[in-house]
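Chemist: Any chance you can model this:
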Amino acid sequence: MCTMQTGTQMTKLKGKKKRLVRFFYLDEHRSCIRWRPSRKHDKAKITIDSIHEVREGKKSEMFRRYIDNRFDPNCCFSIYYGARVKSLDLVTTNAEAARTWIHGLKYLMAGISDEDCLARRQRTRDQYPFYPWVSINFIFVIEPSLLLKWLQQTFSEADKNGDGTLSIGEVHQLLHKLNVNLPRQKVKEMFQEADTDENQGSLGFEEFCSFYKMISTRRDLYLIMISYSNQKEVMDLQDLARFLETEQKMRGLAREHLVDIVSKFEPCPENLQRLVLGIDGFTNFMRSPAGDIFNPEHNQVNQDMSKPLNNYFIATSHNTYLTGDQLLSQSRVEMYSYVLQDGCRCVEVDCWDGPDGEPIIHHGYTLTSKILFKDVIESINKYAFTKSPFPVILSIENHCTVPQQKKMADYLKEVLQDKLDLSLINTQEFKKLPSPELLKGKVLIKGKKLPATLDPDAEEGDVSDEDTENEDIEEESDEDDQPQVNNLKLSQIICYIFKYSILFFLHLIAIWLYGYLSFCRKRKTMRLSRALSDLVKYTKSVRVHDIETQACTSSWQVSSLNETVMNQILQLKPGELVRFNQRQLLRVYPSNYRVDSSNFNPQPYWNTGCHMVAMNYQTEGRMLELNRAKFASNGNSGYVLRPKCLNKGAFNPTLDDPLPGHKKTQLVLKIISGQQLPKPKDSMFGDRGEIIDPFVEVEIIGLPVDCKKQQTRVIDDNGFNPMWEETLVFNIQMPQIALVRFEVWDHDPIGRDFIGQRTIALRSLLPGYRHVYLEGMAESSIFVHVSLFDNMGKVSTKFMVNSDKEAFFLCLPSSPIRIKHRSQSCPPKHGSSKTPMVNRKIDLQCQKTLESYSSQVGPIPNGVCLSESSSVSSGSTDSLEFVASVAPAKVGKDDGTLQREMKALFEQKMREIRCKSPLFFEDELE
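Modeler: Model (predicted):
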């Protein structure tokens, strides 16, 4: 590590002939690799957690371009990194330096992976004895290094002059970057309080940590803590147990488990001795994986995997080999390792005749680069089961001649060996497909198969090629085909149109030419090798002629349809499509017009039970985020069990009540606060831009009847710790298939800018107070309270819950709710008429439910509100005040009395513990 931090001079390969000598080094926090000189210094780095693989020798595509073999393989290595799996190809001056970097990087990657695995393990059953479905065996471990690493990186970036300290000016710049809007006098007071060493006028790292603690103390968590601690500033074990059982719905709590929590999360030695949690310990606990909204059970496989294969949704990739668009981008072998490690279980290979008798893979009739079929199979063999043990389906689009088909078959058998499933099966005897459990560790070949009537001794034969993807040329595109340019600048839009209009035109010519040649052929058939045909067992490719008649055919086949054809079927015959999918596997792939490799919305196809919805994994965005959320609910294993109604019986997803008499769900979300929300990535001035005005939008994605959006009000000039405290209510007809998407936006007078999101399957949500960490942002989150209610048929207006003995902590179920209207002290954002509006009008049935809730809905027991007032709009209930039928002795029954008392108590307690947090100004508390 010392050698890497000192730095090494290496040659960076760029293009076929360009070589750049650069000085590479590991930064002081061991979080990224940097190099110099570089004209783009800020971009001349690769973060360790973005690295997928470090490969020794000359094995990358870039090294293959250097045919002179002048580089010693022992001095060469490649770093694969980023969402597009780019490669950084380096050559050292000696083999020892290469080994140092290769082993050092692998060590650092293992360290990052261990922390990520630790976070995941902390959310799994071994770390959670409190839930009734989780084992009691428990040792809770908290890993503080992630926060420490973030603080070190933040401190380093804020230290502009590199003297190892932060001046008051650098602190002001940092606060602006962190979206903290504080008066300069307040910042000066906190700065002076944190500046305790001899070096007055600047903050060292430890002093900076103290300063950061002052501005980050959580008002919302403090109010929750004192509510459950009889207004004490610490929680004892009994208080903690009551909170976990009442709010977090944890069961089976034993004293040793509570002691473990205190010992792992409480930083104060005095509190550790007394076995109590202070505000810092409680904050650590709630910010840990224990307070995450995602169910830890779902980080592992938690569904029955013994059902037939066609009872599952299967994570599927389209044109897996491509790194970008469908016409000019690079084809890379590394994309297969990338998608397989991302949980994908069905990958695609487009096979064509290559030089020297070697089959190649590329996108036909385009300018994409070519890779060897053999290299792809070797990559699949290496990475197929590193992340998931369940079967991988290799979807072969075959354009090769018979000799090269035989070579493909030889490679499949030689490389995959016993992983290749060659079971002797009788399709007449076994009507059902085998299960993922039975096919663990196996690779299935999806492709054409010779007809059973062909002479068994024949080495090749004719098969139809009418179901190839290029055959279906759509005449009109769905609205999802259009590029999403809502948030693009004018220059970006012009470049986008110019680039893709050329690509679109050229691709149309290629499609037309292929279609014309296909039309001119006398027969739409192709020659298929017996050797390749015999490798196809459970997944024979067949053309769809009529979904109604084919619904009664064999289960041992797979059909592929493009999105335009599927959209027509969804409109005309959704029920018949469900029935078709109950019998056999169906794959849906993107339109040929998606030249930019954009993705369609997968949810409508999941609604009808489509098993393999093929996504362009190289294109990040909303649609791929939905796909990730779908398969994360079963340990990211690549298989998710479909709901029973999609596997058996009649079902029409387009009806208003598709499952009459079945359980529905009401989701009640209290959006409480946000933490460390950054500026938008595409902000014109970057970190120097204005402080954001955030709001949260929650969307349900599922059946058409369930798809709804609601949003909070806008908070002015506060991205560091905004407070919304608004309740959103959703009625969901089919919760088994629904996704919940949390989006954070920055309001702007002329629109809105995207900040971040987190999408989670509804079945993976945990009840109680939870943090929703934005995807790809370690410290950014929103704090919510989750309540889920199951009801038969129509949603009831009352929810019966178990009442607690102490009314101070839980109001009785019969307690009505009073809706507090927006006051003048908390007006809407000026100019908000231009804010993008969504339909927040809720149905009458949902409005009735707002008249009576159990106290479980409220984010603070007894209705303590975190903001002085909140807004009310259709579908949103703000500042719910409970009028308890039995009030505690110390609490008056007048409206708002408890709220005022708690705020006064809060101000007093904060003064006692010398908390100078900017959240608690006197003018806010009066």
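
Chemist: Going by C-alpha atoms from here, please, whenever you check contacts or count neighbours.
Modeler: Fine.

Chemist: chain center to whichever strand or helix holds Glu625: distance?
Modeler: Here Glu625 sits within helix 622-632, counting by DSSP states H and E. Here the centre of helix 622-632 is set off from its chain's centre by 6 Å, with Cα atoms, centre = their mean, to the nearest Å.

Chemist: After it, heading C-terminal, what element do we hit next?
Modeler: strand 639-641.

Chemist: Which neighbouring elements make contact with that following strand?
Modeler: When contacts are defined as 3 or more Cα pairs under 8 Å, 6 or more residues apart in numbering; DSSP states H and E, strand 639-641 sits against strand 312-317, helix 622-632.

Chemist: would JSON lines of these with distance to Glu358 be doable?
Modeler: Shown next, in JSON lines, are the helices and strands packed on strand 639-641 (distance: least, Cα to Cα, whole Å):
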{"stretch": "strand 312-317", "distance to Glu358": "24"}
{"stretch": "helix 622-632", "distance to Glu358": "34"}
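
Chemist: for these, which one ends up most surrounded?
Modeler: For those, ranked by mean neighbour count under the definition mean count of other Cα atoms under 10 Å, the leader is strand 312-317 at a mean of 26.

Chemist: what packs against that strand?
Modeler: Packed next to strand 312-317, using 3+ Cα pairs under 8 Å, 6+ apart, are strand 346-352, strand 612-615, strand 639-641.

Chemist: right, so of the ones you listed, which gets closest to Pro436?
Modeler: Nearest to Pro436, of all the helices and strands packed on strand 312-317, is strand 639-641, at 8.2 Å by Cα to Cα.

Chemist: quick one more, to check against the first:
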Amino acid sequence: MPKPLAKAPAGSSPNRRLTFNVHGTEAISSLKRALNIGLFLAPTVIHLQGDGVPGGKRDLYLSAAIQRSLRQLFSDLCRGEPTLTLKNFRNFLEIEQGEQPDKASTMLTEDTYRFEQFLEIWWIKFGLEIERPISIGDKDLTKPISNYFIDSSHNTYLPSHQWGGKATVETYKRALRQGCRCVEIDVWDNDTAPSRDKSLAGSARGIPRSERSQKFSTNTLHTAAAHIKGAVDDKIEQTRQFLGVEKAHSYSPRCSKFDVSSPSSGQENGLTLGLADTDTDANAAADEKANAEQRSGRSKTVLPRDEPIVMHGFTFNQPIGFRQVCKAIREVAFETTHLPIIVSLEVHALSDQQESMVQIMKEEWAGFLVEKPHEACPNGRMPRLEDLLDKILVKVKKASLSTESSIAAGSLSPKGVAMDDDAASGPEDDRSTKRPPPKVPICENLSNLAVYTHSEHFVNFESSSAKTPSHIFSISENRILDLWESKRDELFTHNRHFFMRAYPKAMRIDSSNPDPSQFWRKGVQMVAMNWQKWDEGMMLNKAMFSGEHGWVLKPTAYRSNGHELCHQTTDLSHRTFDLIITVLAGQHIPLPEGMPRHKSHSFRPQVKCELHVEKSEERSGNPGEAGVKLRSIEWKKQTSSGKTDHPEFGMENRELCFRGIPKVEESLSFVR
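Modeler: Below is the predicted model:
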């Protein structure tokens, strides 16, 4: 079944009624072509005038079930008249649908409306096209960058789970093209470099001999393990091809455990009013082709012998070159939007390879890399989003700097943070539970690139580093939830003014994701998601950032006010919320796997709906009496069963009613 998802629009009426027509995986573009006449109740065309649509007239193919439902709705609104009056249409949009009066008034310019006009304005302008990307010109880009939620990824180089496979640049390209604006790169020394005495190399200065030996041995062992696994994988693939054995694969949501491609947009995947599918055959086929090329050796990665590499430390992940990743990022960085990118570096390489990293980034990102403060940001002020269009920011730990060199660096960050002991480095994923990797000193040239986004190890909210404008705390999902229980107001106040990044807990080796909305409601700007897996968490992430170019302005109470730090509590101005979703009919609902087309008459689809809002225990941070967690309040509804893959849901149980939901922040609430 499709897994629909929509975001409750910000600033809408607290009493909202949405009417949905459910589409399957068939794309809108496909529906506009002649369809197979053998399909049950093949859709027929409705001719729209296409006002304002390039090319003039527009045809909409709808099944008989959907047309009956829509014509009945139109007839009810007309109240016995042959056409729909302006007053009745406006009441429907504003009262029933909860649309903003100014938007409704802009769309309604006639005194009466025929059925086709009604469909074009309501279903097209307020429905099918609701997922179109917003124009950057219509976004508020005037706030400091810490006042926005940012679409973020975790271990972006991985194509599947956290412990194996081959790192690939394609995952960066896919994520950036689909709106991600914060990517992660784990950088390591290249052990395939020409032989050199690493115990005496300049890269090892400042690291005790005992730690140097541990560093080199673990890195070398990891690389060897990755190459051995790669060789075994290639041999298995060669044997499979020699024997002519087909690789079994299913693209159904149930079988595609890992899929780096998620729905690209609502309109492209046959969506109505924000409903989305789980994946597309085209994307899945492209991924399988790329994976097959890797397995067969046609796209083998050739690592440079003198440059750092990207890999997942202490696992069997096979590496790629750091320059390759930088090239891929530059290639697609601003292909779909001009809003900035944050590159989060997890540095395990020593200083000589760090210098190489700096050189590579400056070469590959020339003209885009932020290397010094913006001229419009005096006195340590963080830049506005509009100040950083087409820019790449680097997030990395700061080096130990002298007073003079700190001033020369021109950074907003403090003078003397010594080691890369950020939670985002090494221990973040707890890949080496018995002995975490040694802390790597960051060289000054790399450190200087962290102009507005420098990593800080979290100690407490009272430390001096917690007040530095450019700092970013990277904290695991579990620890943030613990802080919410013990330091709720301090956490929320910090995140109104400064950056915080949440990353998945160590046990998510299958690349699963947490519910990101619980962290957004705590003001966390960056919730690093495993884009390798399309699950409930990624659906919520998609709903949050769909059409928003990867940056979403926080609600007013979640933002800094431009004055001195103030300790505003989380007692925000929420409202009681009513939501009614009416499910009328559907067409091309995907049949269960293995069900032949001629058996579709026995298919009984349902529509299930979940409302994701802040729960009372989540809001209070209170673990409950005697330390027992409060029971979650679930908001779930479902329709009665329809018939066939072109169902009509009738009158019984087609309304999914959510009434009297307390203290809702609409822009951080979601429908799935």
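
Chemist: so of the helices and strands packed on strand 312-317 of the first structure, which one's packed in deepest?
Modeler: strand 612-615 (a mean of 27).

Chemist: got a list of contacts for that one?
Modeler: The contact list for strand 612-615 of the first structure (Cα atoms under 8 Å, 6 or more residues apart in numbering) reads 313-318, 346, 585-590, 599-600, 602, 605-606, 624.

Chemist: mind running it again at 7 Å?
Modeler: For strand 612-615 of the first structure, the external contacting residues (Cα atoms under 7 Å, 6 or more residues apart in numbering) are Phe313, Ile314, Ala315, Thr316, Ser317, His318, Leu586, Arg587, Val588, Tyr589, Asn599, Pro602.

Chemist: any chance of the residues you listed in TSV, plus distance to Lys45 of the first structure?
Modeler: Shown next, in TSV, are the contacts of strand 612-615 of the first structure (distance: Cα to Cα, whole Å):
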residue	distance to Lys45 of the first structure
Phe313	38
Ile314	36
Ala315	32
Thr316	32
Ser317	29
His318	30
Leu586	43
Arg587	40
Val588	38
Tyr589	36
Asn599	29
Pro602	35
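
Chemist: Closest to Asp342 of the first structure out of those residues?
Modeler: Ala315 (9.6 Å).

Chemist: Against Val347 of the second structure, how distant is the equivalent of the closest one over in the second structure?
Modeler: Matched to the second structure by TM-score structural alignment, Ala315 of the first structure sits across from Asp151. From Asp151 of the second structure across to Val347 of the second structure, the span is 22 Å (Cα to Cα, to the nearest Å).

Chemist: Show me the helices in the stretch 551-700 of the first structure, by range?
Modeler: 563-572, 574-583, 603-607, 622-632, 644-647 (DSSP state H, counting those that start in this stretch).

Chemist: export these to a markdown table and tack on distance to Leu146 of the first structure?
Modeler: Below are the helices of the stretch 551-700 of the first structure laid out as a markdown table (distance: least, Cα to Cα, whole Å):
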| stretch | distance to Leu146 of the first structure |
| --- | --- |
| helix 563-572 | 42 |
| helix 574-583 | 45 |
| helix 603-607 | 35 |
| helix 622-632 | 23 |
| helix 644-647 | 41 |
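
Chemist: To Ile691 of the first structure, which of those helices lies closest?
Modeler: Nearest to Ile691 of the first structure among the helices of the stretch 551-700 of the first structure is helix 622-632 (25.1 Å), distances taken as Cα to Cα.

Chemist: mind listing what the closest residue to Gln404 of the first structure other than its chain neighbours touches?
Modeler: Closest residue in space to Gln404 of the first structure, ignoring its immediate chain neighbours: Pro359 at 5.9 Å, by Cα to Cα, 6 or more residues apart in numbering. Neighbouring residues of Pro359 of the first structure by Cα under 7 Å, 6+ apart: Cys351, Trp352, Asp353, Leu372, Phe373, Gln404.

Chemist: Alignment lookup: the first one to the second structure.
Modeler: I take that to be Cys351 of the first structure. Applying TM-score structural alignment, one finds that Cys351 of the first structure aligns to Val187 in the second structure.
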